[in-house]
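Participant: could you look at this predicted model? Sequence included:
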Amino acid sequence: MKLLLTSAGIKNASIRNALVDLLGKPISESNALCIPTAMYGHPWVGPGDKVWSFISGREPRTPMCELGWKSLGVLELTALPSIDEALWVPKVRETDVLLVAGGDALYLCHWMRQSGLLHLLPSLNNTVWVGLSAGSMAMTPRIGEDFVGWKPPVSSDSTGGTIDAALGLVDFSIFPHLDHAELPTNTMANAERWAAGISVPCYTIDDETAIKVSNGTVEVVSEGHWRHFPT
């Protein structure tokens, strides 16, 4: 699987070009499935009108679904455990890109495990995962206790006893929305403190920045501000 881990979606030409490069073809020729699941776990963005806005491509501050895809469908992870895999696995295998909304990262991790999508990911060699905020953080080893909101049932997830453990599909963690006007605590000073408490390499990225991961190579794509915190 190829990854484009963003803070706020496809915000600028550089991030869009990185997406097209990962797809290997134009957006207009690519089929997408959007995953709104993380939104339901966060009180700021779901459930309700913001979920509809994401799915319908009416979120210009965090563009994902409104990019002009050849086709766009919805993959709701909370529904998958109750239906036969034959109904959804082929659709995932056939899609070019998964557009994963922000919200609560641990809620998303939980439903990726429960739905079976996590186990499917290693076989999706040509699929692009585009994460938005929590949709990016879920792929990391840890999100940091600052970002813990929803907590999974103790018996349902294997997290190694770490309260902020995510999926660990990349070997670095992400502090998103650096210096965001509506998030006054998302400062570089707080990012430094956050990184000091996590035992893996970290990046803090603003909304004009993304991290591209392909064939084991990590590349920062930015028209804004970011910082790498090595261990």
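Facilitator: All right, it came through fine.

Participant: every contact and neighbour count from this point should use C-alpha atoms.
Facilitator: Will do.

Participant: at the geometric centre of the protein, which residue do we find?
Facilitator: The centre of the chain sits closest to Gly135, judged by CA atoms, centre = their mean, with a distance of 1.8 Å.

Participant: now name the helix or strand holding it.
Facilitator: Taking DSSP states H and E as the criterion, the element that holds Gly135 is helix 134-137.

Participant: give me the secondary structure label for Leu118.
Facilitator: What DSSP: H, G, I helix; E, B strand; the rest coil gives for Leu118 is helix.

Participant: name the nearest residue to it, sequence neighbours excluded.
Facilitator: Nearest non-adjacent residue to Leu118, counting by CA to CA, 6 or more residues apart in numbering: Met112, 5.2 Å away.

Participant: now do that neighbour against Leu80, distance only.
Facilitator: Distance, Met112 to Leu80, using CA to CA, to the nearest Å: 10 Å.

Participant: compare these two (neighbour count), which wins?
Facilitator: Taking other CA atoms under 10 Å, Met112 and Leu80 do not tie; Met112 has more neighbours (22 against 19).

Participant: got another, please set it beside the one above:
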Amino acid sequence: MKLLLTSAGISNTSIQNALTDLLGKPIAESSALFIPTAMYAITDGADIARKVICGTLGDPFCKLGWKSLGILELTTLPTVKKELWVPMLQDTDALLVGGGDCQYLCYWMQQSGLAKLFPSLLHKTVYVGLSAGSMIMTRYGTTYGNHTLPAETDKSLGLLDFALHPHLNHEWFPENTLANLEKLAATLPVPSYAIDDQTALKVTGNAIEVVSEGQWKLFTPDKTTNH
């Protein structure tokens, strides 16, 4: 698998270089599909999705100078013939998965059939996550609860054997202090990465590389790594 798990998008040169390396070619020569689904389960989600697509909110994500950019809305896929969207997905260089509600996103990834494609798809296509879009690939996810999904619905896909906690020390998320995230990590059975918005995880196969121009911390049962 080839994944770039970000907290807030392509926020600095180091993260952008990591993306280019995963793509194997310049961004300007690469195609991308943006999945906004998770945003619809948070307040003002539709407007947030518009701003992310237009590049007027947060760090660069959709507005990176892609050769082409399309929108893949997961909630529509169960009613669309697979021959209309699966080949398009297979021909895409990068899948950009926006943030929002992990539980809502996980549900629609499973219901749409996209999650079943990941084992074969992500050998070629680069998965680029933003916040919840990153978290759901790990063993930990959160929810805002602004939906009517069954309570037992999964909050993550668990494809990676660690937890990810984005937006470390961000002013919009005052609860995301290092002390609070350390307490949360202590309740989880897997290693936990706490990352700020200048940090991302580059995952290639079984190899994990922290790409950072900011602050991050790895919590494990045996030791803690701080940067």
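Facilitator: Perfect, thanks for sending it. Predicted, not measured: the structure shown is a model, and the values here were computed from it.

Participant: which position in structure 2 aligns with the residue nearest to the centre of structure 1?
Facilitator: Using TM-score structural alignment, the equivalent of Gly135 of structure 1 in structure 2 is Gly133.

Participant: tell me the contacts of its match?
Facilitator: By CA atoms under 8 Å, 6 or more residues apart in numbering, Gly133 of structure 2 lies in contact with Leu5, Ala38, Val97, Gly98, Gly99, Gly100, Cys102, Leu105.

Participant: do that again at 10 Å, thanks
Facilitator: Counting by CA atoms under 10 Å, 6 or more residues apart in numbering, Gly133 of structure 2 touches 5-8, 35-39, 96-102, 105-106, 127, 141, 156.

Participant: now name the helix or strand holding the corresponding residue of structure 1 for Glu83 of structure 2.
Facilitator: Using TM-score structural alignment, the equivalent of Glu83 of structure 2 in structure 1 is Ala86. Taking DSSP H and E as the criterion, Ala86 of structure 1 maps to helix 85-94.

Participant: and that helix, which residues are buried?
Facilitator: By neighbour count on 16 or more other CA atoms under 10 Å, the buried set for helix 85-94 of structure 1 is Val92, Arg93.

Participant: likewise for stretch 165-183 of structure 1?
Facilitator: Under 16+ other CA under 10 Å, the buried positions of stretch 165-183 of structure 1 are Ala165, Ala166, Leu167, Phe172, Ser173, Ile174, Phe175, Pro176, His177, Leu178, Asp179.

Participant: helices or strands up against the helix holding Ala86 of structure 1?
Facilitator: When contacts are defined as 3 or more CA pairs under 10 Å, 6 or more residues apart in numbering; DSSP states H and E, helix 85-94 of structure 1 packs onto strand 31-35, helix 117-120.

Participant: how about 8 Å then?
Facilitator: With contacts taken as 3 or more CA pairs under 8 Å, 6 or more residues apart in numbering; DSSP states H and E, helix 85-94 of structure 1 sits against no other helix or strand.

Participant: got the contact list for the helix or strand just after it?
Facilitator: Per DSSP H and E, the first helix or strand lying C-terminal to helix 85-94 of structure 1 is strand 97-100. By CA under 8 Å, 6+ apart, the residues outside strand 97-100 of structure 1 that reach it are 23, 30-36, 64-65, 127-132, 135-136.

Participant: which residues in structure 1 does stretch 160-173 of structure 2 match up with?
Facilitator: Counting by TM-score structural alignment, stretch 160-173 of structure 2 lines up with residues 170-183 of structure 1.

Participant: so Pro122 of structure 1 sits right up against Lys2, yeah?
Facilitator: No - applying CA atoms under 8 Å, one finds Pro122 of structure 1 not in contact with Lys2, separated by 10.3 Å.

Participant: neighbour count winner among these two?
Facilitator: Taking other CA under 10 Å, Pro122 of structure 1 and Lys2 do not tie; Lys2 has more neighbours (20 against 11).

Participant: that one matches what in structure 2?
Facilitator: Taking TM-score structural alignment, Lys2 of structure 1 has Lys2 as its aligned residue in structure 2.

Participant: so what's its match up against?
Facilitator: Lys2 of structure 2 makes contact with Leu22, Leu122, His123, Lys124, Thr125, Val126, Tyr127, Lys202, Val203, Thr204, Gly205, according to CA under 8 Å, 6+ apart.

Participant: repeat for Asp206 of structure 1
Facilitator: Ser7, Pro176, His177, Leu178, Asp179, His180, Gly224, His225, Trp226.

Participant: inside strands: which ones of the residues you listed?
Facilitator: Among those, the residues falling in strands (DSSP state E) are Trp226.

Participant: kindly reformat the contacts of Asp206 of structure 1 as a markdown table containing distance to Ala196 of structure 1.
Facilitator: Listed next are those as a markdown table, based on distance: CA to CA, whole Å:
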| residue | distance to Ala196 of structure 1 |
| --- | --- |
| Ser7 | 20 |
| Pro176 | 16 |
| His177 | 18 |
| Leu178 | 16 |
| Asp179 | 18 |
| His180 | 21 |
| Gly224 | 23 |
| His225 | 19 |
| Trp226 | 16 |
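
Participant: hmm, which of the contacts of Asp206 of structure 1 are common to structure 2?
Facilitator: Shared with structure 2 under both residues aligned by TM-score structural alignment, their matches' CA atoms under 8 Å, the contacts from these are Ser7, Pro176, His177, Leu178, Asp179, His180, Gly224, His225, Trp226.

Participant: name the nearest of those residues relative to Pro201 of structure 1.
Facilitator: The closest of the kept ones among the contacts of Asp206 of structure 1 to Pro201 of structure 1 turns out to be Trp226 (CA to CA; 13.6 Å).
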